[in-house]
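J.: just a sequence and a predicted model for now, questions to come.
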Amino acid sequence: MAVHEHPHRSSGFRLPIFRRHRTAPASESAVSARSDTHTARAYVFASLRLLTGFVFLWAFLDKTFGLGYATRSGNAWIDGGSPTKGFLGGVAAGPMESTFHSWAGDAWADWLFMLGLLGIGIALVAGVALRFAAVAGTVMMTLMWVAEWPPARHLSDGSPSMSTNPFAEYHLVYAIVLIALAVASAGDTLGLGKAWAKLPLVRRSRWLR
């Protein structure tokens, strides 16, 4: 509250005039806080989307060109190597052991796996078709989780398996992340999600969002 003096004509002294400062209503402050929280959440999900997309794209590039990380030079897909032979051929337990062995190294399995990595990676980085990417990615991650069947402690050659947790294995974590990104419409921030949703085909087929 501010005090302002006003001159009095007859007495020559000034009378104080009290004026009340306007303060923002509590409702406006609450709306502003909710808006800030929503913005922060949108950017967190967008960052998670971009990082996850890079994981899939990097896996595709490394297996295709043999960049020396998970795939050694000379074993790349373009050099005649198989992206699925080593992984599926090394399955040592689980309900799909024989099935995975029969798939290992088949051309259709290699192409499907690599196109899946590429497609999911591009969708996540661009922020489009997140629902489709979530479904495809969840199927892929679930199959890879089964391939590293939790009770299996070692692979067929006696080396330790990559699975170190009986349930919360990293493939399942990736699957949940993909679903969360689709539910949160994470492609709308730092992505092309809004523009993608306006396309006639996407508007007619909501599952393409």
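T.: Alright, I've got the coordinates. The structure presented is a predicted model; accordingly, all values stated were derived computationally and were not measured. Numbering: from 1, shown residues only.
J.: from now on I want contacts and neighbour counts done on CA atoms only, so please keep to that.
T.: Noted.
J.: mind listing the helices for the chain?
T.: For the chain, the helices defined by DSSP state H cover 26-65, 85-89, 97-103, 107-126, 130-147, 170-183, 193-197, 200-204.
J.: which residues outside the last one are in contact with it?
T.: Outside helix 200-204, the residues within contact range by Cα atoms under 8 Å, 6 or more residues apart in numbering are W196, A197, L208, R209.
J.: buried ones only from those residues, please, as a PyMOL command.
T.: A single PyMOL command selects the buried members of these (16 or more other Cα atoms under 10 Å):
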select buried, resi 196+197+208+209
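J.: could you dump the helices of the chain to TSV with distance to A2?
T.: TSV is the format used below for the helices of the chain (distance: least, Cα to Cα, whole Å):
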stretch	distance to A2
helix 26-65	21
helix 85-89	76
helix 97-103	79
helix 107-126	54
helix 130-147	55
helix 170-183	51
helix 193-197	48
helix 200-204	56
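J.: now the most centrally placed residue in the chain. Nearest residue, chain neighbours left out?
T.: Centroid-nearest residue in the chain, with Cα atoms, centre = their mean: R49, separated by 3.5 Å. The shortest distance from R49 to any non-neighbouring residue, by Cα to Cα, 6 or more residues apart in numbering, is to L124 (5.8 Å).
J.: how much space between the one you found and F45?
T.: Going from L124 to F45 by Cα to Cα, to the nearest Å gives 11 Å.
J.: these two: which is more packed in?
T.: Remark: of L124 and F45, L124 carries more neighbours, 30 against 22, as counted by other Cα atoms under 10 Å.
J.: structure two is appended below for comparative analysis:
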Amino acid sequence: MTTTASRPTSTPAATAVTAPRGGEDVITSVAARRTTAALRIAVGFVFLWAFLDKTFGLGYSTASEAAWVNGGTPSQGFLQFAATGPLQDFFVSIASPASDVLFMLGMLGVGLAVVLGIGLRVSAVAGSLIMAMMWLAEWPLAAGSSNPVVDYHVVYAIALVVFALVFAGDTWGLGTWWRKLPIVQKLTWLR
């Protein structure tokens, strides 16, 4: 870069890599786009990892004998035994093999979509719904919790919505390619 009359100028090559983008981009700073992309991938991996660990019992939050492939019930145990408070009866009543399938499909779908940067609007709705249901199942949060209102479920839900609103899949993701697909151009809620 050179300076002319105290105003920086850039060569075209430097501009292509570091210049702010405009148009449809909500976040125009390169560093902010990359940081948001890194956060998107990390949050997506949280969902994807939960799916993998609960499916195969990788020994982190799910022991191998409790794995879904070994007959474990990924959502039923949580709904029947971790649910507390005024909504406990509701959550116990929905615990079933169907809740296992829906939960696992949700975790896989949201995880893949967010990591890949595609379908962020759908994953924002689905992931936020999953997080809201899990938050409500544990509400009111236990005494001794680090925060009586906002826990990681709320933070992940907000992050998913932000990713959709700022087109976070366009950086380090397949969002730009995805939005050019004819079906996505026709049905913009798939974006």
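T.: Yep, that arrived. Values in this document were obtained by computation on a predicted structure and should not be read as measured data.
J.: trace the residue nearest to the centre of structure 1 over to structure 2, please.
T.: Counting by TM-score structural alignment, R49 of structure 1 lines up with R40 in structure 2.
J.: mind listing what its match touches?
T.: By Cα under 8 Å, 6+ apart, the contact set of R40 of structure 2 is V114, V115, G117, A159, L160, F163, A168, G169.
J.: with P140 of structure 2 instead?
T.: So P140 of structure 2 contacts T84, G85, P148 (Cα under 8 Å, 6+ apart).
J.: what's around Y156 of structure 2, how many residues?
T.: By the measure other Cα under 10 Å, the count of residues near Y156 of structure 2 is 21.
J.: which residue in structure 1 lines up with it?
T.: Y156 of structure 2 maps onto Y174 in structure 1, by TM-score structural alignment.
J.: go on, K186 of structure 2?
T.: Under the alignment (TM-score structural alignment), K186 of structure 2 pairs with R204 in structure 1.
J.: ok, now how distant is its match from L124 of structure 1?
T.: 21 Å.
J.: which among the contacts of R40 of structure 2 count as buried?
T.: The neighbour-count test (16+ other Cα under 10 Å) marks V114, V115, G117, A159, L160, F163, A168, G169 as buried among those.
J.: pretty sure the last one is touching L160, no?
T.: No. G169 of structure 2 sits out of contact with L160 when judged by Cα atoms under 8 Å, with a separation of 11.1 Å.
J.: what do those two both touch?
T.: In contact with both G169 of structure 2 and L160: R40, L120, using Cα under 8 Å, 6+ apart.
J.: from the contacts of P140 of structure 2, which is closest to T2 of structure 2?
T.: Distance to T2 of structure 2 across the contacts of P140 of structure 2 (Cα to Cα) is lowest for P148, with 53.1 Å.
J.: what's the neighbour count on the residue nearest to the closest one when sequence neighbours are not counted?
T.: Nearest-residue entry for P148 of structure 2: L141, 5.6 Å, with adjacent residues in sequence omitted and distances by Cα to Cα, 6+ apart. For L141 of structure 2, the tally of surrounding residues (other Cα under 10 Å) stands at 18.
J.: same check, this time on the one 3 residues further on
T.: Using other Cα under 10 Å, G144 of structure 2 is surrounded by 7 other residues.
J.: number of nearby residues for whichever residue in structure 2 pairs up with D110 of structure 1?
T.: Alignment note: D110 of structure 1 maps to D100 in structure 2; criterion TM-score structural alignment. When neighbours are counted by other Cα under 10 Å, D100 of structure 2 registers 18.
J.: gap between the spatially closest residue to D100 of structure 2 that is not a sequence neighbour and V114 of structure 2?
T.: Computed as Cα to Cα, 6+ apart, the closest residue to D100 of structure 2 that is not its neighbour in sequence is S75, at 5.0 Å. From S75 of structure 2 across to V114 of structure 2, the span is 21 Å (Cα to Cα).
J.: and for A124 of structure 2?
T.: To V114 of structure 2, A124 of structure 2 is 9 Å away according to Cα to Cα.
J.: of the contacts of R40 of structure 2, closest to F90 of structure 2?
T.: Nearest member of those to F90 of structure 2, counting by Cα to Cα, is L160, at 25.9 Å.
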